[in-house]
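Student: coordinates only, sequence not included:
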């Protein structure tokens, strides 16, 4: 990558570290929050749920906002919103105040995460996408792994309020770097907001996430609080698809881009990758605590090798993606991921801890190898004005996929615990997780293979189209 692109990537990734760590760092503090704020756990769960839903509402409108106000201004505004929300969270005096502040945080995070990808993809001009995604994926890979560990360390030494003060240095540094290193840009057009599309898509995403988040409670998908929002979300989503196809380029999100095979394959596989990543991240700490007797911090520390594996493999995966194409890299990554997940379907309390650490390290290598080509391939061959739509599509599919993975594996585990001993119940659930990865291996065959050499005249025409 050239120096200007590297500087842009550093500025954006530093700012993005705050929301990506924050989304997982709070998960270990729910019981402490319930005790200190004198609220039931069912109420405190909304500290996480409200954040997730607020981000889901915001993501679909990011492309329109970027065209209206410009990328740099939107990025810095979203970072300020997230910073204000973090300070408000740390000062919360009740559960209701904390939940409201988390909504503010979620709005800022929902704008930042797809915009991070959009700004970098537009600046790259279609070149070295694999290496670039290696940089972008750093906070994405480490957030779910290190967030609970950092949260546990903070809770062991200080008040839960410091969980939110940790965001402040990242946000301030991100603002300074963005002001200095992100190129100034103005509005690219003055498009009208697709109000009907917004009223269909944002509530659809919220309803789906809300329904899926409740599936982990007793009763699973049979509860009206689960299937009701899911049904409403599917109806709204169907309505949006029909509306967007009629509106074509004027739609809130241009779904015609899914005719582009690389983007369609990327979105599908990111859905399954999100399900595998977040679903297994539900099972792993629970199994460590229930079967091995570790505390929350100990379970979080056991997950560190997975983050290390993802960190180690992401740079190599980016280079191989640019040289060999996404198909072989993704196939190898999914194979490694599946092979490293399957042994957990046979593990128990007597399994050696170093064997588990090795498996998690290898599993992290697979996750890093998978994420890079899937995130990069969706943008291959797209024009500059199509990139924001692709960013929104990939962000929503991975977010909903993660919620589906957590919901499905939670229900599988609940049903297994009702009829099987705990060890066998967790083994059964990990077998399901390995099955999700096996499906991904087959679908990875749809990804493009080795990139074809581009003639000089054609390459010049492509660059002119991307830079237009």
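Tutor: Yes, it's here. This is a predicted model, so every value here is computed, not measured.
Student: only C-alpha atoms from now on, for both contacts and neighbour counts.
Tutor: Noted.
Student: quick check: which element contains residue 11?
Tutor: In the assignment (DSSP states H and E), residue 11 maps to helix 3-25.
Student: who are the packing partners of that helix?
Tutor: In terms of contacts (3 or more Cα pairs under 8 Å, 6 or more residues apart in numbering; DSSP states H and E), helix 3-25 is packed against helix 95-124, helix 129-157, helix 162-165, helix 167-181.
Student: please name whichever of those helices is nearest to residue 387.
Tutor: Among these, the nearest to residue 387 by Cα to Cα is helix 95-124 (5.9 Å).
Student: and the angle for the closest one with helix 3-25?
Tutor: Per axes from the mean of the first three to the mean of the last three Cα atoms, to 10 degrees, the angle that helix 95-124 makes with helix 3-25 is 160 degrees.
Student: what distance separates helix 95-124 from the centre of its chain?
Tutor: 12 Å (Cα atoms, centre = their mean, to the nearest Å).
Student: what about residue 246, neighbour count?
Tutor: Close neighbours of residue 246, defined as other Cα atoms under 10 Å, add up to 12.
Student: ok so, going back, please compute how far the helix holding residue 11 lies from its chain's middle.
Tutor: Between the centre of helix 3-25 and the centre of its chain there are 14 Å (Cα atoms, centre = their mean).
Student: next secondary structure element downstream of it?
Tutor: Trace forward from helix 3-25 with DSSP H and E and the next one is helix 30-36.
Student: list the buried residues for the helix or strand following that following helix?
Tutor: Remark: after helix 30-36, the chain's next helix or strand is helix 41-44, criterion DSSP H and E. Using 16 or more other Cα atoms under 10 Å as the test for burial, helix 41-44 gives residue 44.
Student: check which helices and strands the helix or strand following helix 41-44 sits against.
Tutor: Note on helix 41-44: by DSSP H and E, the next helix or strand toward the C-terminus is helix 46-58. Under the contact definition 3+ Cα pairs under 8 Å, 6+ apart, helix 46-58 sits against helix 95-124, helix 195-214.
Student: next SSE after the last one?
Tutor: The reference is to helix 195-214. Downstream of helix 195-214, the first helix or strand assigned by DSSP H and E is helix 224-247.
Student: quick revisit: deepest-packed of the helices and strands packed on helix 46-58, please.
Tutor: Of the helices and strands packed on helix 46-58, the one with the most neighbours on average (mean count of other Cα atoms under 10 Å) is helix 95-124, at a mean of 24.
Student: show me what it is packed up against.
Tutor: Based on contacts counted as 3+ Cα pairs under 8 Å, 6+ apart, the elements that helix 95-124 packs against are helix 3-25, helix 46-58, helix 62-69, helix 71-90, helix 129-157, helix 387-419.
Student: between these, which one is closest to residue 164.
Tutor: Set against residue 164 and scored by Cα to Cα, those come closest in helix 71-90, at 5.3 Å.
Student: ok and that closest one relative to helix 95-124, angle-wise?
Tutor: Using the same axes, to 10 degrees: helix 71-90 against helix 95-124 is 160 degrees.
Student: second one coming, line it up with the first:
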């Protein structure tokens, strides 16, 4: 029986075209990661769901996004990069259509999980395709092109989502992915170079079955604790303890099995371990706060979804722009000197934002602080990942990147859940967010100061977590020779 010997793909003649097509596909995923934040208020009213429930539309997506990343390399070898990319785009478009047709909040959350699972494959598979298509002399330029998705998605997502929610229907913020997905399928099938599957490698199925349910149970327990105002009930303790047990078992397996789902042993490197701790703390505060901003503008200030999305543009613009520069700076400045400064910028912005957050804060002042918040975030995320992977050997770097991606997406999910639960507990009305939808403008104006205070107190979580991230940042190498 003849077996196919895998061939090493050669660089293509025009890798820029490949990169641009991949960017369009990744923009779909980043759009859906941000577009929902501006819709939380409308979805709560549409389905009569509290904040603790409706936040799973965002949290579930983030969890699924990260859960599939560890299996992406195995799937690429099993299916082939191009075929897997086309399958992921198809599944993402299908999940989007189903989400747009959702009939209750449970079905919407389920279809968002499908979206997240397929969207989580797009970034690692796109990077694999680009690595194979580009020669080493053009890799840096093309990787920067992929970074456009990180800039464009958060910039346009809230605005497009706000327009569709106000002028068309919330369903179209998902259905819009159908024509986008069809476009990407046509372009990718023509432009992305063909490749052959490789001999199958082992997949740690047990690790996969321990990790994802464990994280979901922990976050469910935190959400249930917020809704019941305590950790003493079995409905809270059982999922928390079960989730913690599954995660502990996953960690033990990762440290003992020869081919783990996530090779946590890379965290044994001092710089990598410190950077991972920094990333977890910073991402929990930074990404966890993103759910709050459009809600503040809609719930406290009474703005439309479109205007709430537009008011967040300074945040996204500063983050995406700074991200393009920060990658170069971290190659020239030691992380122990650079990262404390970028974190301090973010911390300053968040503190100033929290201090002035009330029912009448001028939008221009909030916008200026959002510039600092976004610049600090964009200047921190990619450099800390670069710092974490730089000291690893060539063989360890793929595992290191996967671990860091998991930490980032998990922190995003946990931060979102904690922020939503905290805000739900602090809202000054019986019935939480869904009760506010029945208030007339006069009643809403009466509640505005108390609502603003609830948002202000919830926002404190972000600067606290970011301030804690300064501690590991100060322990990073302060000379380039030591990185």
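Tutor: Alright, I've got the coordinates. Predicted, not measured: the structure shown is a model, and the values here were computed from it.
Student: on that earlier part again, kindly reformat the helices and strands packed on helix 46-58 of structure 1 as CSV containing distance to residue 379 of structure 1.
Tutor: Below are the helices and strands packed on helix 46-58 of structure 1 laid out as CSV (distance: least, Cα to Cα, whole Å):
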stretch, distance to residue 379 of structure 1
helix 95-124, 7
helix 195-214, 22
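Student: of the ones you listed, give the one that comes closest to residue 178 of structure 1.
Tutor: Closest to residue 178 of structure 1 of the helices and strands packed on helix 46-58 of structure 1 is helix 95-124 (Cα to Cα; 11.6 Å).
Student: after superposition, how close is that closest one to structure 2?
Tutor: On superposition with structure 2, the mean distance recorded for helix 95-124 of structure 1 (mean Cα distance after the TM-score superposition for structure 1) is 4.2 Å.
Student: out of the helices and strands packed on helix 46-58 of structure 1, which gets nearest to residue 89 of structure 1?
Tutor: Residue 89 of structure 1 lies closest to helix 95-124 among the helices and strands packed on helix 46-58 of structure 1, at 5.3 Å (Cα to Cα).
Student: out of the helices and strands packed on helix 95-124 of structure 1, flag the one nearest residue 272 of structure 1.
Tutor: Short answer: helix 387-419, nearest of those by Cα to Cα, at 6.0 Å.
Student: the closest one: how far from the chain's middle?
Tutor: 10 Å.
Student: cool, stretch 61-75 of structure 2 as well?
Tutor: Centre-to-centre, stretch 61-75 of structure 2 and its host chain are 12 Å apart (Cα atoms, centre = their mean).
Student: how much space separates the aligned residue in structure 1 for residue 406 of structure 2 from residue 390 of structure 1?
Tutor: Applying TM-score structural alignment, one finds that residue 406 of structure 2 aligns to residue 396 in structure 1. Distance, residue 396 of structure 1 to residue 390 of structure 1, by Cα to Cα, to the nearest Å: 10 Å.
Student: which one's more surrounded, those two?
Tutor: Between residue 396 of structure 1 and residue 390, counted using other Cα under 10 Å, the more crowded position is residue 390 (27 against 20).
Student: these two touch, right, the more buried one and residue 262?
Tutor: No: counting by Cα atoms under 8 Å, residue 390 of structure 1 does not reach residue 262; the two are 10.7 Å apart.
Student: could you tell me which residues touch both of those two?
Tutor: Common neighbours of residue 390 of structure 1 and residue 262, using Cα atoms under 8 Å, 6 or more residues apart in numbering, are 378-379.
Student: what comes into contact with stretch 65-85 of structure 1?
Tutor: Contacts for stretch 65-85 of structure 1 (Cα under 8 Å, 6+ apart): 15, 19, 101-109, 111-112, 115, 119, 167-168, 171-172, 174-175, 178-179, 182-191.
Student: how many other residues sit next to residue 434 of structure 2?
Tutor: Count around residue 434 of structure 2 with other Cα under 10 Å applied: 21.
Student: buried set for the helix holding residue 11 of structure 1?
Tutor: Neighbour count says helix 3-25 of structure 1 has 5, 7-25 buried, by 16+ other Cα under 10 Å.
Student: ditto for stretch 187-195 of structure 2
Tutor: Under the neighbour-count criterion of 16+ other Cα under 10 Å, stretch 187-195 of structure 2 has 187-188, 191-193, 195 buried.
Student: name the surrounding residues that touch that stretch.
Tutor: 9, 12, 17-18, 21-22, 80-82, 86, 129, 133.
Student: likewise for stretch 227-242 of structure 1?
Tutor: The contact list for stretch 227-242 of structure 1, computed with Cα under 8 Å, 6+ apart, reads 197, 200-201, 203-208, 210-212, 221, 255.
Student: any idea how far that stretch is from the chain center?
Tutor: For stretch 227-242 of structure 1, the distance from its own C-alpha centre to the chain's C-alpha centre is 22 Å (Cα atoms, centre = their mean).
Student: quick one: that stretch to structure 2 mean distance?
Tutor: Taken over the aligned residues, the distance from stretch 227-242 of structure 1 to structure 2 averages 1.8 Å (mean Cα distance after the TM-score superposition for structure 1).
Student: pull out the buried positions in that stretch.
Tutor: Quick answer for stretch 227-242 of structure 1 (16+ other Cα under 10 Å): 227-233, 236-237, 239-241.
Student: please apply the same query to stretch 455-473 of structure 2.
Tutor: In stretch 455-473 of structure 2, counting by 16+ other Cα under 10 Å, buried: 455-456, 458-467, 469-470, 472-473.
Student: tell me the contacts of residue 20 of structure 2?
Tutor: So residue 20 of structure 2 contacts 145-146 (Cα under 8 Å, 6+ apart).
Student: can you check residue 289 of structure 1 too?
Tutor: 295-296, 299.
Student: and for residue 80 of structure 2, the neighbour number?
Tutor: 19.
Student: that one corresponds to which position in structure 1?
Tutor: So, by TM-score structural alignment, residue 80 of structure 2 is matched to residue 70.
Student: with residue 121 of structure 2 instead?
Tutor: When structure 1 is aligned by TM-score structural alignment, residue 121 of structure 2 is paired with residue 111.
Student: before we move on, what about residue 463 of structure 2?
Tutor: So, by TM-score structural alignment, residue 463 of structure 2 is matched to residue 434.
Student: so its match sits against residue 341, correct?
Tutor: Yes: applying Cα under 8 Å, one finds residue 434 of structure 1 in contact with residue 341, separated by 5.8 Å.
Student: just the angle for the helix holding residue 11 of structure 1 relative to helix 46-58, thanks.
Tutor: Using the same axes, to 10 degrees: helix 3-25 of structure 1 against helix 46-58 is 140 degrees.
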